[in-house]
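Undergrad: here is my input; please provide its structure:
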Amino acid sequence: MRHRVKKKHFDRTKEQRLALYRSLARALIMEERIETSLQKAKAVRPFVEKLINLGKKGDLSSRRLALSLLPDRRVVKRLFEDVAPRFENRNGGYTRIIRLPERRKGDGCELAILELVE
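TA: Just a heads-up that it's a prediction; the model follows:
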């Protein structure tokens, strides 16, 4: 039964799901625009928005929390120095999901573009 289960599991264990979120968030922060499946984009969006909120705070404890969620110093540095200051006057909604009209060839999955709002 799926009572009170609010997140997508993607048929993965918790560790595998966290690795998926980390890799998608890393790619989004570095490239600022990624193409992925619609369900993965919807699932990783809150993870990325929490990271950007930590980046907006900018203090040492926020940096350490961001490093625990996304253990790549290069990405966290870019998050705190380049990405988060752009959203200083914005209270939320840092990402945008754009559905693509075509589906993926192999499995017919809906595709989407996940990007940072300018």
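Undergrad: C-alpha from now on. contacts and neighbour counts both.
TA: OK.
Undergrad: longest strand in this structure, by residue count?
TA: Using DSSP state E to define each element, the chain has its longest strand at strand 95-103.
Undergrad: give the buried residues for it.
TA: Using 16 or more other CA atoms under 10 Å as the test for burial, strand 95-103 gives 95-97, 99.
Undergrad: what of stretch 25-41?
TA: 25-26, 28-30, 32-38, 40-41.
Undergrad: surely Arg63 and Val76 touch.
TA: Yes. Counting by CA atoms under 8 Å, Arg63 does reach Val76; the two are 7.5 Å apart.
Undergrad: now show me the structure for the sequence below, then we'll compare the two:
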Amino acid sequence: MRHRHTGRQLNRNSSHRTAMFRNMTSSLVEHEIIKTTLVKAKELRSVTEPLITLAKNDSIANRRIAFNRTRNKATVGKLFTELGPRYADRPGGYIRILKCGQRAGDKAPMAYAELVDRPARSSDAFDDDVEMVEEE
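TA: So this is what the prediction gives:
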């Protein structure tokens, strides 16, 4: 029976699925935007959002719980130093999923998973690059 089983199987065994979502969570926290399939992005939300909620309260116990779920010290550090304080006033909904067409090889629906309120890439850096090209 399938009672009270939540989440999608994604044609993977449980250890593969766990490792995949740990890696995707680490990538999302590090880069703040990743491109993946739509189904994986929707499942990623259920893994990553509780970690960000946990990071709002910085304590040794919470850091250990986060490390147990991600197995990445850099991810835990960024969660508790940057993302926890950034989303302290937000009650949830930290990840935005934007559809971006289909993959060329198999027409799988693709999506961007990004953190809400992430700092935009500075336009000053872009302007500096444009000026350097114009000078040459």
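Undergrad: and the TM-score between them?
TA: In this superposition the chains share a TM-score of 0.94, using TM-score structural alignment, normalised by the length of structure 1; 117 aligned residues with a CA RMSD of 1.2 Å.
Undergrad: if we can go back for a sec, more neighbours, Arg63 and Val76 of structure 1?
TA: More crowded of Arg63 of structure 1 and Val76, by other CA atoms under 10 Å: Val76, with 24 against 20.
Undergrad: whichever helix or strand Gly77 of structure 2 is part of maps to which residues in structure 1?
TA: Using DSSP states H and E, the element containing Gly77 of structure 2 is helix 73-78. The aligned range for helix 73-78 of structure 2 in structure 1 is 73-78, by TM-score structural alignment.
Undergrad: structure 1: helices as residue ranges?
TA: Applying DSSP state H to structure 1 gives helices spanning 14-31, 38-57, 60-69, 73-78, 84-86.
Undergrad: name the stretch among those that sits most buried.
TA: helix 38-57 (a mean of 19; mean count of other CA atoms under 10 Å).
Undergrad: quick one: average offset of that one versus structure 2, please.
TA: Here the mean offset of helix 38-57 of structure 1 against structure 2 after fitting is 0.6 Å, by mean CA distance after the TM-score superposition for structure 1.
Undergrad: now do that helix against helix 14-31, angle only.
TA: For helix 38-57 of structure 1 against helix 14-31, the angle between stretch directions is 70 degrees (axes from the mean of the first three to the mean of the last three CA atoms, to 10 degrees).
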